[in-house]
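> Pasted the sequence and its predicted model underneath.
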Amino acid sequence: MEGISINWGTLLKPEYGWRILGLAITWGIVWLLVRYFSRVLERLDQRIKGIDIDTREMETLDKLLDYLVIAIGMLVTIAILNLTSVLYSILTAAGVITIVIGFAIRDVAANFISGIFILLDQPFVRGDSVKIGDFSGTVRRISLRSTEIVTFDGPVVSMPNSTVATTPIVNYSINKERRVNLTVAISQETDLRAAIETLRELAEKEERRIPEKDISLFVSDVRDGAIVLTVMFYTPAALWGTVTNDLRQSIVEEFNRRGLELAVPVYKSYNVTVNAQTQPKTNKGG
């Protein structure tokens, strides 16, 4: 075409040739990453058991990663073309914009980033019995923004992932065994040996107990009008709550049947009488 001239000699110089090759490789990598990020995320979601990532959250994460890759590709392109002044201007502007946006969405971003760390670290999965902060229950749902726990009392607690990530987590489901720890207070008039033997019999008869682990039974405290006995043994973690409740009920029934008296709270009241002292009246004058 007339009016258009291409200086092939200039373009074929080694300096420009390497730049063209660098641009081609850079944007080839960008194209591959943008094209296959969604597939990688889908496979990751399928492989990680017990983690539910919402479709919308998956799409959002995919777009954010695409934008990040494209932005990096643009910066690399500017660096390859040796546009240093433009690069500095863009980085300065990007820094200011990032600070402004960061203040505006810092809570959302913190939850999102914490969700990714929870996804990778997996301190718990769906169905685990956990204690996070003051809340104990079963994990119902894990997303990139929040974690839902069904408490043992019934209500559902939705906790931001930024809170979850910075709070100590107790996971009762990681270890397949959990210790039953029950205390029983008996009155001081009760036969101590008979009470200890009754507790031992009830613990040994518990079929859901792990037989390989010994039963611990001892006097743990002596206080006003009561002797406190403690019985401990291990049971499968999934049955811990049921075993604890059933054993507590069996203890009350068996103690009543054998005439072993359980201690009841003793309340002491004190009556204090304050006598008001009256000063004698004095007559002034004659």
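Cool, got the structure. Just so you know, these numbers come straight off a predicted model, no measurement behind them.

> rest of the way, CA atoms for contacts and neighbours
Will do.

> Please, which helix or strand holds residue 217?
Assessed by DSSP states H and E, residue 217 sits inside strand 216-223.

> meant to ask about residue 159, not that
Per DSSP H and E, the secondary structure element for residue 159 is strand 156-160.

> Included below, for side-by-side comparison, is a second structure:
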Amino acid sequence: MEDQATNVVVATRTALDQASTLAVHYGFTILGAIILLIGGWILASIVSRSAYRVISRIRGIDETLASFFQNVLHYSLLILVFITVLGQFGVQTASIIAAFGAAGLAIGLALQKTLQNIAAGIMLLILRPFQVGEYIETTNAEGFIKEIGLFATEMRTADGLYLMAPNSTLWNTPILNHSREPDRRQELSITIGSSADLELARKTIFDVIKADQRVKSDPAPVVYPDDLSADQAVLKIEYWTATSSWTATRRDVISKLLTQLAEANIPMK
């Protein structure tokens, strides 16, 4: 009985010693992991915020794009910290990295169209073929830009309708920006009867164009015969004006031309 009691005591002491050793060992490991997690979280936040400030100062970088890069960097650093913590406990991190890679590939294949829109949105925000407030025209969409997002671009059509266009449809097609250049050319055509005085008609039209102060003197406006037949003549008008006043100038010029040609008894067809 004494031998059995002695063996129990020895076994108990051995177990307690081993448990004490393991507690000390894993206690420091757990403490180190906690410190690493907290420090990694703080470091990730500091680095991502610093990166945001640096990126946002770059000319041509949109705030949406800067925030996107900040979030990508922040969560990438957190994943790295998490994998490092698991390595502290003896976990084979190579298999975890391989699993993340496989999961990323699967997600990428599943969200291929979405990722195309994100990639197109990043390129649109970097290269800026259009900005908020500008009027653009593509084979897929046309209207004023309201907001450029990572997934889609919000627009307002000329008749006031809301339009959302996926970024990939805008990036993969030629974009005609009606608002980007400061000046824009206007072309008008007027058809008059063959009995009308062609030179008088040309002078009357030219005087109307020159009288409008919004019409640029350089390049100078021109009025010239563009087509001629037995019963009519076509006069072509070309002038330049500021893009911001292009539509208003067109309306006023056409109205004045109708009035002045009628007063000069020049028949139109």
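Received it, and whenever you're ready, just let me know what you need. Because the structure is a prediction, the values reported are computed rather than measured.

> TM-score for these two?
Aligned and superposed, the two chains score 0.71 in TM-score terms (TM-score structural alignment, normalised by the length of structure 2); 236 aligned residues with a C-alpha RMSD of 3.8 Å.

> now the strand holding residue 159 of structure 1: which residue numbers in structure 2?
The alignment of strand 156-160 of structure 1 onto structure 2 (TM-score structural alignment) spans residues 162-166.

> Repeat that for stretch 202-216 of structure 1.
Against structure 2, stretch 202-216 of structure 1 falls on residues 208-222 (TM-score structural alignment).

> Now do the matching stretch: everything it contacts.
Stretch 208-222 of structure 2 is contacted from outside by 206, 237-242, 245, 249, 253, 256-257, 260, using C-alpha atoms under 8 Å, 6 or more residues apart in numbering.

> Which of those residues fall within helices?
206, 249, 253, 256-257, 260 (DSSP state H).

> Strands of the stretch 1-150 of structure 2, residue ranges please.
135-137, 142-148 (DSSP state E, counting those that start in this stretch).

> returning to what we had before: what's the average distance of the next helix or strand after the strand holding residue 159 of structure 1 to structure 2?
Beyond strand 156-160 of structure 1 on the C-terminal side, the first helix or strand identified by DSSP H and E is helix 161-165. Compared with structure 2 after fitting, helix 161-165 of structure 1 has a mean deviation of 1.3 Å; criterion: mean C-alpha distance after the TM-score superposition for structure 1.

> What is helix 161-165 of structure 1 packed up against?
Under the contact criterion of 3 or more C-alpha pairs under 8 Å, 6 or more residues apart in numbering; DSSP states H and E, helix 161-165 of structure 1 touches helix 106-121, strand 146-151.

> quick one: the shortest one to structure 2 mean distance?
After superposition onto structure 2, strand 146-151 of structure 1 sits on average 1.9 Å from its aligned residues (mean C-alpha distance after the TM-score superposition for structure 1).

> So which residues lie in contact with that strand, not counting its own?
Contacts of strand 146-151 of structure 1 (C-alpha under 8 Å, 6+ apart): 111, 115, 135-142, 156-161, 164.

> coming back round to it: out of the helices and strands packed on helix 161-165 of structure 1, flag the one nearest residue 60 of structure 1.
helix 106-121 (10.4 Å; C-alpha to C-alpha).

> Tell me the mean distance between that closest one and structure 2 once they are aligned.
Mean for helix 106-121 of structure 1 is 1.8 Å (mean C-alpha distance after the TM-score superposition for structure 1).

> which residues does residue 87 of structure 1 contact?
So residue 87 of structure 1 contacts 75, 78-79 (C-alpha under 8 Å, 6+ apart).

> and which of those is nearest residue 260 of structure 1?
The nearest one, if we look at the contacts of residue 87 of structure 1 relative to residue 260 of structure 1 and count by C-alpha to C-alpha, is residue 75, at 80.7 Å.

> what sits against the closest one?
Per C-alpha under 8 Å, 6+ apart, neighbours of residue 75 of structure 1: residue 87.

> which of the ones in helices among the contacts of stretch 208-222 of structure 2 has the most neighbours?
residue 249 (21 neighbours; other C-alpha atoms under 10 Å).

> which residue in structure 1 lines up with that one?
Checking TM-score structural alignment: residue 249 of structure 2 goes with residue 243.
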